[in-house]
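S.K.: Return a 3D structure for these sequence lines:
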Amino acid sequence: MDSNAPRSSSAPSLINWPPQGEFVSLVAILMAMNALSIDIVLPALGLIGESLDQSDGNAIQLIITIYIFSFGCGQLVLGPVSDRFGRRPLLLIALGLFAVANGLAASASDFSHLLAARCAQGLTAAALRVSALAIVRDRYQGRQMAKTMSLVMMVFMAVPLMAPLLGQILIGLGPWPLIFEASAVLSGFVFLWVALRLPESLPPARRRRISLSTLIDGYRLIISHRSAWGYMLASGFVFGVLFSFITASNQILLEVYEIGNKFPLAFAGVASGLAVSNFFNSRLVEAYGMRALSHTALILFLGVNCLHAVLAFVGYQPFWLFTVMTALPFVMLGFLGPNFTALALDPLGKVAGLATSVQGFISTGIAGLFGGWVAHLYNGTPEPYAYGVAILSAGAVAMVTWTERGQLRAFRLVKEPPTPPESPSA
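M.R.: The predicted structure is shown next:
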């Protein structure tokens, strides 16, 4: 399939898409604004707690957890809105409200007001992710969608690599509200980029009116499709490992290993493997297929996290080993996230917005709860983290095994032609 061709005959043929590189960059920054809102705050958590008279480290984690949960929940509502009114209007309104929410966070005078602002940030950022994924699904399908998502994720991963360092620079230049003020300025820039360069990808003929019966039919279609539903649930477990590290990293790296100002470097070192593997997935997925790559990565993902749990049980976790055992699963994530997303959304083109909302709720909202649970187990040691991510990895393997009826394609890396897309009503 031509990378610039519409995804199907029902897609508009006259859409004036920006060049592929610009398209990938714009979708990536729309999705990365969520990651930025999470990771840029990490170096400032202690300062925010002191400023707002909050000394309980586990309570301070709510700055991250409540954002992730509201981000996930918001997608359930906003997906149908995107299917009804189109992608551009929702994007532009959300970018404006995202800037307002950042302003409210910057001006928060107590901890509860900050949490309310973070909740508003999460809800508005949800619209950015729902619309960005739906636009990709509007334009591509199958392996081409997985390849595009890998390229998006490769650009996207530059944000979590750099965000903690950027956050540390900003709190070195001024008080912690400067972090949220900078995010508000960024949202204004992206607003102009979308307004000037991104066309509407959902023509009126393909829009779905919002009604209870329409939503019920859409949810029934998603839940009854074994492959789509199964890979959505598997994504919840897989991304739960990601959010476990994001939420727990501040306490583990600063309190247990006492790395101080080296935190952004350690965080980037762990996350860098994800960017590299997304690049390789974009190059390999068209030849070897989404299932072969993701199933192989999934078994390795489980093996490494179980080994980490064993090392934690015997009490051997020096800093270098903790870093290695945390970074290796992130390498596998680059082959899991884009492929699981494509496998879940590919059969659901008729309800792309609703499907991306459900997938987003599970892969961020549910995963955020998993991550918050693992992080909340923190007891002054890294052991609970190791046990928690091993449990989540086992859940992901169980879910994919159920989805594929026990027929995993792990380690079957043989070049094969693409298979036709599954029927949306399967």
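
S.K.: use CA for all of it now, contacts and neighbours both
M.R.: OK.

S.K.: Any figure for the gap between residue 203 and residue 135?
M.R.: Distance, residue 203 to residue 135, using C-alpha to C-alpha, to the nearest Å: 12 Å.

S.K.: what about the helices in the stretch 101-250 of the chain?
M.R.: With DSSP state H, counting those that start in this stretch as the criterion, the stretch 101-250 of the chain has helices at 111-139, 142-156, 158-173, 177-197, 212-224, 226-251.

S.K.: Leaving out the residues flanking it, which one is nearest to the residue nearest the centre of the chain?
M.R.: Nearest to the geometric centre of the chain sits residue 364, at 6.2 Å (C-alpha atoms, centre = their mean). Distances taken as C-alpha to C-alpha, 6 or more residues apart in numbering put residue 72 closest to residue 364, at 5.0 Å, once the chain neighbours are dropped.

S.K.: Give me the helices and strands touching the helix or strand the one you found falls within, please.
M.R.: Applying DSSP states H and E as the criterion places residue 72 in helix 62-85. Using 3 or more C-alpha pairs under 8 Å, 6 or more residues apart in numbering; DSSP states H and E, the elements in contact with helix 62-85 are helix 20-39, helix 111-139, helix 352-360, helix 367-376.

S.K.: Next, the second sequence, to be compared with the first:
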Amino acid sequence: MGKKLPLWEFTILVAVLFSMIGLATDAMLPSLAQIGKSLDVTDSNKPQLIITVFLLGTGLGQLVMGPLSDAFGRKPIVSLGLVIFIISSLYAANCTSFQSLLIARFIQGLGLSAPRTAITAMVRDLYVGRMMARVVSLAMMVFALVPAIAPLLGQWIAETYGWPAIFIFLGLISLVPLVWMVFRQAETLPKEKRRPFSLAAIYSAFKQAMTNRRVIISTIGLSFGYACLFAYLSAAQQIFVVWLDTGHDFPKYFAIIALVAGAASLLNALLVVRIGMWMLISISFGGLAVVSLIIGAGLQFGLITGSGVLIAVMVWSILLFVGITFCFANLNAMALEPMGHIAGTIAAIVGAISTNLAILMAIPLAGLFDGTGITLILATGGLCAVAFLVNLTNPRKV
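M.R.: Purely as a prediction, here's the structure:
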């Protein structure tokens, strides 16, 4: 069932499936403190785990879902993952303790690890190199609309129906891509190109990945990029509400950041075919390092004060989203370009390693919040500087 979709519809489907992770993350942001309070959490930084545990599930789940998609095809694995996500969302809505909610969030992450991995492999099945980066960039442009509306939507749902209703909404909205995938999208991996699911096959793919210089360096770059983004998302509510005192308007500021960053995805799609993936990655990491260190130092030494603090943080946030958007699309494309024959497993390995390394960095980074986000801004600059230097050694050609 299904057929090869026209490019525009396939790009939108990819964007919707990518967006599920963003929706499941960003819709929770305004309600983290409320959830922690209702579940008797006393440590104000602990509700951040609602975000990071979910991301941990997406990272670990990819190690299984990727090889499964190489063995049984992309379509059934994406569908299975969405079903797991729907069931775990309904479970999360009925949790009465913080520990059980974290378990539900981890399972949610496991479910969405399927589309996270298999969809990337589907794009690689159909496109390669700069064209793949262009498709991902266009999808990311649509994906960027999610952070623009998800916090506002999540805030409204929580205030109107209570925070458990957010999870019910997530489960119901997931039916849309599930039905779309089942009835519209054809399988992109022919049976003759599938690889048996086995530990030996996974080890073989891992060995190929870890002996390929481009895959290794691109994965390291993704790890640093994800770490910056995950730390920011985990601490965003505290940064805007506690430090910058935006109160109820936090989702509106977040929407502005996301909408401006979304335009960057279109810019990346236009630029990547002209100047290439490597150059865009280098410019993004290098630029973020410089901007983060300048703004962080300005805040630290009192050179930026008053209303200028909010403006500076908004500018930094927008540039962070723009730069990381550029890096994600191009680093993924660079990592998968030489590995098309095992795209699902490689996407899983790259995704799992980069996500979990990022979480190891992001948790202590987000925990640095001490009433201001200055330390996080400076740490982000340091990570981006290291990522820039690492990317200089990334081979430009396969």
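
S.K.: Quick check: the aligned residue for residue 376 of structure 2 in structure 1?
M.R.: For residue 376 of structure 2, the aligned position in structure 1 is occupied by residue 385, per TM-score structural alignment.

S.K.: My read is that that match contacts residue 379, right?
M.R.: No - using C-alpha atoms under 8 Å, residue 385 of structure 1 is not in contact with residue 379, being 9.8 Å away.

S.K.: In terms of neighbours, single out the busier of these two.
M.R.: Just comparing residue 385 of structure 1 and residue 379: by other C-alpha atoms under 10 Å the higher neighbour count belongs to residue 385, 27 against 13.

S.K.: which residues sit in contact with that one?
M.R.: 244, 245, 248, 374, 375, 377, 378 (C-alpha atoms under 8 Å, 6 or more residues apart in numbering).

S.K.: if I line the two up, what does residue 207 of structure 1 land on in structure 2?
M.R.: Using TM-score structural alignment as the criterion, residue 207 of structure 1 maps onto residue 194 of structure 2.

S.K.: what residues are up against that match?
M.R.: 70, 71, 72, 73.

S.K.: circling back to that earlier point, tell me the counterpart of the residue nearest to the centre of structure 1 in structure 2.
M.R.: Residue pairing (TM-score structural alignment): residue 364 of structure 1 is matched to residue 355 of structure 2.

S.K.: I'd like the distance from the helix or strand hosting that match to the chain centre, please.
M.R.: According to DSSP H and E, residue 355 of structure 2 maps onto helix 343-366. In terms of C-alpha atoms, centre = their mean, to the nearest Å, the centre of helix 343-366 of structure 2 is found 10 Å from the chain centre.

S.K.: got the angle for the very next helix or strand once past it vs helix 213-237?
M.R.: Going down the chain from helix 343-366 of structure 2, the next helix or strand is helix 374-391, by DSSP H and E. Angle of helix 374-391 of structure 2 versus helix 213-237, following axes from the mean of the first three to the mean of the last three C-alpha atoms, to 10 degrees, is 170 degrees.

S.K.: once aligned to structure 1, how far is the helix holding residue 355 of structure 2 on average?
M.R.: By mean C-alpha distance after the TM-score superposition for structure 1, the fitted helix 343-366 of structure 2 averages 1.8 Å away from its aligned residues in structure 1.

S.K.: packing partners for that helix?
M.R.: In terms of contacts (3+ C-alpha pairs under 8 Å, 6+ apart), helix 343-366 of structure 2 is packed against helix 49-72, helix 98-126, helix 199-210, helix 213-237, helix 307-336, helix 374-391.

S.K.: nearest to residue 259 of structure 2, of these?
M.R.: helix 307-336 (9.0 Å; C-alpha to C-alpha).

S.K.: Next, the angle helix 213-237 makes with the closest one.
M.R.: Using the same axes, to 10 degrees: helix 307-336 of structure 2 against helix 213-237 is 150 degrees.

S.K.: Buried residues of helix 307-336 of structure 2, list them for me.
M.R.: Buried residues in helix 307-336 of structure 2, counted by 16 or more other C-alpha atoms under 10 Å: 309-310, 312-314, 316-336.

S.K.: Would you mind telling me which of the helices of the stretch 101-250 of structure 1 is nearest residue 304 of structure 1?
M.R.: helix 226-251 (12.2 Å).

S.K.: For the closest one, give the aligned segment of structure 2 as residue numbers.
M.R.: Helix 226-251 of structure 1 corresponds to residues 213-238 of structure 2 when matched by TM-score structural alignment.

S.K.: in the matching stretch, what counts as buried?
M.R.: 214-238.

S.K.: Same question for stretch 26-34 of structure 1.
M.R.: 26, 27, 28, 29, 30, 31, 32, 33, 34.

S.K.: Out of these, which is nearest to residue 271 of structure 1?
M.R.: residue 32 (14.0 Å).

S.K.: show me what contacts the aligned residue in structure 2 for that closest one?
M.R.: Aligning on TM-score structural alignment places residue 32 of structure 1 opposite residue 19 in structure 2. Residues in contact with residue 19 of structure 2 (C-alpha under 8 Å, 6+ apart) are 143, 146.
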